[in-house]
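> from the sequence below, what's the structure:
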Amino acid sequence: MTFKYAKHALLLATVLSTACGGETAETKPPAVAPPKPAPATPPAAEADPLGPRPNVDAPPPFTPPAPTVFRTANGMTVWLLERHALPMVAIDVALPIGSTSDPAGEGGLAWATASMLDEGAGSRGALDLARAIDQLGATLGATAGTDRSGVSLFVLKRNLGPAFDLLADVVTRPRFDATEWKRVHELWTNDLKSRTREPRAVASVVASAALYGADQPYGHPVSGTLASAAKIDLARVKRFYQANWRPDQATLVAVGDVTRAELTAALDKAFAGWKAPAGPAAKVAPLAEPKGARGRLIVVDRADAPQSQITIVRPGPTVADPDAVVAGRANIALGGSFTSRLNLDLREEHGWTYGAGSRVSTMRQAGTIGLSSAVHTENTGDAVKAMLNDAEVYATKGLTPAEVDLTRMMARVDVVQAYEHVASTATLLGNDAALGLPATYEAEAALRRDSATKADLDRVAQRYFHPKDAIVVIVGPQAKVLSQLAQVEGLPKPEFFDAEGNPRAAK
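The predicted structure follows:
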């Protein structure tokens, strides 16, 4: 190739290299940094035509109003809370008698007595009484609990007069018809049989018997047992009513669209004939020191159950303990809400259960702290370990600042909800009256609950929620859970109970 043609070939190669993106050392452009983007200029805020917004303080806590208190000529106490926004009235006649008043061996007597009050009263049989209540658009019912019995009424203001007469018949003139008693007793027995097949109810019965002792007032269930129900006849029910349902023990709570003058006129007309029998009212015996040892593990066998019901209990505050309302607020963070530690751990984190929680039950002479959850059988041991650990960490380290704020807000909501409806307000105040609390209790409790500091909550958590002396009750397939429970450090040797709270030999 001649020099001329070689020069042309070199030129052609250079052009092709450049066209295909190639670069020679001589033609490579120098590296140039990309330009920096200009800082974004935020858009100017539009002026509010109404002017600057004011700083709004946090809303104050709701302080429940206290009812007006007076007495009738026959010795009955009356609590009246007037609320005239809606034409509705709720009445609750409360007495301080409940399952704690049951004679020894006759558990459920107070409950059976209350169940018979609306099965015919005055001139009406059971069906006629039910029809009369329905025609007025009212609701009326009688019930008994641990420390109280009562009759409740809810009715529109325009029907208060005739409905009040029906209420008075139920409270003061129950018929105690033998035919109705036979039906009520059969239903009662069937309900008790059904209870033995409900794991959560069984766990509650067994836990109370283990914590307080089955022979103690708080150790037997409100509705009794199959054994005690078999001993109770209509004659016993009548004697219990005569001795305990008396005006000098009763408090009538009225909430809603009714004035004192209107209520007094209705009381004088309907309750004038209700007189206290001669002699003082019976007193509930003081609670003896529970005989059951602390730190127990109890198993109730349900061989075919796909789940295990776990219930963990320990002593709590009485209703008169100043720490009771603070404990109720502290419980929100441990197990009293969906976002509580127990539910987030067992349900959200591990998926062992549909829900886990805890509650504080306060009574006249006793109190109970209870943790509970129904878990998949194969997770029983892990769930027990987690629940005990969650409670121990909570009691030892206390609440986080976020939990302090959350429990305050949720406790405020609970108070407001309790006073939203006249019926729930009447029930709440009726409970207070039956427990011997003053009419100002709810206002004082709301202030104490809301003003509790982190130090107050931590102290109560340490006092009541630590599981070191707790009783653990498992209702589930014994053959599948015992080996799991043996792996949980610190659990004592298991004991075995039946569904009615009676100890039994190991299988």
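
> only C-alpha atoms from now on, for both contacts and neighbour counts.
Fine.

> now the helices: where do they sit in the stretch 101-250 of the chain?
109-117, 126-135, 160-172, 178-195, 199-212, 226-231, 234-244 (DSSP state H, counting those that start in this stretch).

> here is the second sequence; please produce its structure so I can put it next to the first one:
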Amino acid sequence: MNYKKILSLLLVLLGIFIAETSIAQEYKLPPYQKFVLKNGLTVYLMEQPEVPTISVSVIMPAGAIYDGQKAGLASLTATALKHGTKNYTKTKLDEELDFIGAGVGSFATKEYAGLSASFAARDQQKVLGIINELLTVPTFDTAEFTKEKRRTIDRLEQAKESPRNIIGGEFDQFLFGNHVYGNIVTGTTESVSALTANDIRQFYTENYIPNGSAIAIAGDFKTADMKARVTKIFSGWKKGSKKTSDLSAKPIEKPAANRVLLINKDDAKETTFYIGAPGVSRNNPDFVAIEVINTLFGGRFTSMLNDELRVNTGLTYGASSRFSPLKNGGSFAITTFTATQNTEAAIDKSLEVLKKLHEQGVDEKSLTSAKNYVKGQFPPRYETSGQLAALLTQMYWYGFDESFINNFQAKVDGLNLSRAKEIIGTYFPKDKLQFVLVGKSADIKKIVQKYGSITEMEISSRLR
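Presented below is the predicted three-dimensional model:
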């Protein structure tokens, strides 16, 4: 009897495993409808009736690449969007949203500005109306702007105390140089201090336009009803007269040699560093394969990098690598931190692991493990209406379609050792590396000279 019970239990567990594996392999993007309003606004609607909520994602060509000489302008404009509208003061707006339990947020990234919202399905008319007001008739109250500007400057000053808060922006600026991808999204204390309320009003007028923008709505609604509602509410958003050019389309100048940016922090007890190079665009046809190999190399706790730098040598509490894809390019970076006295050992070990990846490649066991990990992480990314709405606007911005989702598992499964070797050789850098370090220069300058020509700066004085 015991043997029968054990056998039955094993069969049940096997059935669950097979079912879960099948579900993961067969994951498809739920159906959606896409249409364009007369003002040029692209709309995505996806029914998700399981939970009585609705999520909204809006994306607009108004990111930091359009800052020009006014670093931080896109970010401050996005934040100020919620400071009041024609019919709502900031206080009234906050109270209205709080009363119905709705969340609305605005933000800017390097390439685009965005707005996200989540609310009960019963409140869709009210919240969609508020979103429309935020997008079309914000007031950019001067008093609120002054307070937000002060808060932003304070955050930027505080960030200088944490190398991990500032090194990403400095790495991008060092890597991309004069290309707009080098723009620091948050700006600097100096650049933000110089911004005025009129600056953000002008930036809004030029860049917050429906043509070139998209809104995605996912949740508990009927598509026909929502299409009529969205058309009525958002058709009044006036089409922009200025055609926003894609400033990021300019070719990215690739580094000609190894270089080092050494950012001095006199009281630093650790060295935080990035080692990187230009990466790939989001619509790269090898995006999935790159993700798998990077997972193996530095994208999870049991990665090659973390095993060597944390587990085997104890040089750091964690080391990782990442590709940061954008519309027209991107970056690759190895990132970690270590005690000052271990700076050279940690950098050398990072380079050693990268060299090993190129020279020895990966084996079948580790590749299979990485593929299973990536497949296991994939469906949970797109479970909620908020995640799905955000995905739809990402599809719009980066120019990929549902085939990326629907064929993801197959592309992962199709990656073999031969193709993995090609991916490593094509996309993972092995020379002309860019090093950015934040630490005590007096203790590490002589050490890091061997990695490339050095540019020095103080953490208290951000570039540009």
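
> got a TM-score for the pair?
The TM-score (TM-score structural alignment, normalised by the length of the second structure) is 0.91; 456 aligned residues with a CA RMSD of 2.5 Å.

> select, out of the helices of the stretch 101-250 of the first structure, the one closest to D498 of the first structure.
helix 199-212 (8.1 Å; CA to CA).

> closest to D405 of the first structure out of the helices of the stretch 101-250 of the first structure?
helix 199-212 (31.6 Å).

> on that earlier part again, among the helices of the stretch 101-250 of the first structure, which is the most enclosed?
Sort the helices of the stretch 101-250 of the first structure by mean neighbour count, taking mean count of other CA atoms under 10 Å, and helix 109-117 sits at the top with a mean of 25.

> what's that one in contact with?
Here helix 109-117 of the first structure makes contact (CA atoms under 8 Å, 6 or more residues apart in numbering) with 97-99, 101-103, 142-145, 149-150, 170-171, 174-176, 180-181, 184, 222-224, 229, 232, 236-238, 240-241.

> quick one: the helices in the stretch 251-400 of the first structure, in order.
260-270, 324-334, 341-343, 380-397.

> to Q309 of the first structure, which of the ones you listed lies closest?
Closest among the helices of the stretch 251-400 of the first structure, using CA to CA: helix 380-397, at 8.6 Å.

> which bit of the second structure covers the helix or strand following the closest one?
Remark: after helix 380-397 of the first structure, the chain's next helix or strand is helix 401-418, criterion DSSP states H and E. Taken onto the second structure by TM-score structural alignment, helix 401-418 of the first structure occupies residues 364-381 there.

> same check on stretch 297-313 of the first structure?
Using TM-score structural alignment, stretch 297-313 of the first structure pairs with 260-276 in the second structure.

> still on that earlier bit, quick one: closest of the helices of the stretch 101-250 of the first structure to N343 of the first structure.
Of those, nearest to N343 of the first structure by CA to CA is helix 199-212, at 17.1 Å.

> for the closest one, which outside residues touch it?
Taking CA under 8 Å, 6+ apart as the rule, helix 199-212 of the first structure contacts 195-196, 214, 218-221, 289-294, 309-315, 471-476, 497, 499-502.

> what's the angle from that helix to helix 178-195?
90 degrees (axes from the mean of the first three to the mean of the last three CA atoms, to 10 degrees).

> what's the mean deviation for helix 199-212 of the first structure versus the second structure?
Once fitted to the second structure, helix 199-212 of the first structure is off its aligned match by 1.5 Å on average (mean CA distance after the TM-score superposition for the first structure).

> quick one: which of the contacts of helix 199-212 of the first structure sit in strands?
Residues of the contacts of helix 199-212 of the first structure located in strands (DSSP state E): 309-315, 471-476.

> most neighbours, which of those residues?
Of all those, the highest neighbour tally under other CA atoms under 10 Å goes to I474, namely 32 neighbours.

> that one pairs with which position in the second structure?
Match for I474 of the first structure (TM-score structural alignment): L437.

> with F337 of the second structure as the reference, measure out to that match.
L437 of the second structure sits 9 Å away from F337 of the second structure when distances are taken as CA to CA, to the nearest Å.

> contacting residues around V375 of the first structure?
307-310, 352-354, 383.

> swap in 7 Å and give it another go.
Neighbouring residues of V375 of the first structure by CA atoms under 7 Å, 6 or more residues apart in numbering: 307-309, 352-353.

> distance check, the aligned partner of it in the second structure against A346 of the second structure.
Residue pairing (TM-score structural alignment): V375 of the first structure is matched to T338 of the second structure. Separation of T338 of the second structure from A346 of the second structure (CA to CA): 7 Å.

> any common contacting residues for the two?
Contact criterion CA under 7 Å, 6+ apart; residues shared by T338 of the second structure and A346: L315.

> any idea which of the contacts of V375 of the first structure is the one closest to H466 of the first structure?
The nearest member of these to H466 of the first structure, counting by CA to CA, is Q309 at 20.6 Å.

> burial count for L388 of the second structure?
Residues near L388 of the second structure, counting by other CA under 10 Å: 24.

> same deal with A455 of the first structure?
Neighbour tally, A455 of the first structure, other CA under 10 Å: 12.

> got the buried residues for stretch 389-408 of the second structure?
389-394, 396-398, 400, 402, 404-406, 408 (16 or more other CA atoms under 10 Å).

> give me the most central residue, the second structure.
Central residue of the second structure (CA atoms, centre = their mean): S324, 7.2 Å from the mean position.

> would you mind finding the match for it in the first structure?
Correspondence of S324 of the second structure to the first structure, assessed by TM-score structural alignment: S361.

> then Y88 of the second structure?
When the first structure is aligned by TM-score structural alignment, the residue opposite Y88 of the second structure is R124.

> distance check, K385 of the first structure against L342 of the first structure.
Applying CA to CA to K385 of the first structure and L342 of the first structure gives a distance of 12 Å.

> of those two, which one has the most company?
Using other CA under 10 Å, the more surrounded residue of K385 of the first structure and L342 is L342, with 30 against 16.

> which residues sit in contact with the counterpart of the more buried one in the second structure?
Residue pairing (TM-score structural alignment): L342 of the first structure is matched to L305 of the second structure. Residues near L305 of the second structure by CA under 7 Å, 6+ apart: 297-298, 319-320, 350, 353.

> cool, and Q33 of the second structure?
Contacts of Q33 of the second structure (CA under 7 Å, 6+ apart): 44-46.

> scan the second structure for its longest helix.
Longest helix in the second structure by number of residues, with DSSP state H as the criterion: helix 2-25.
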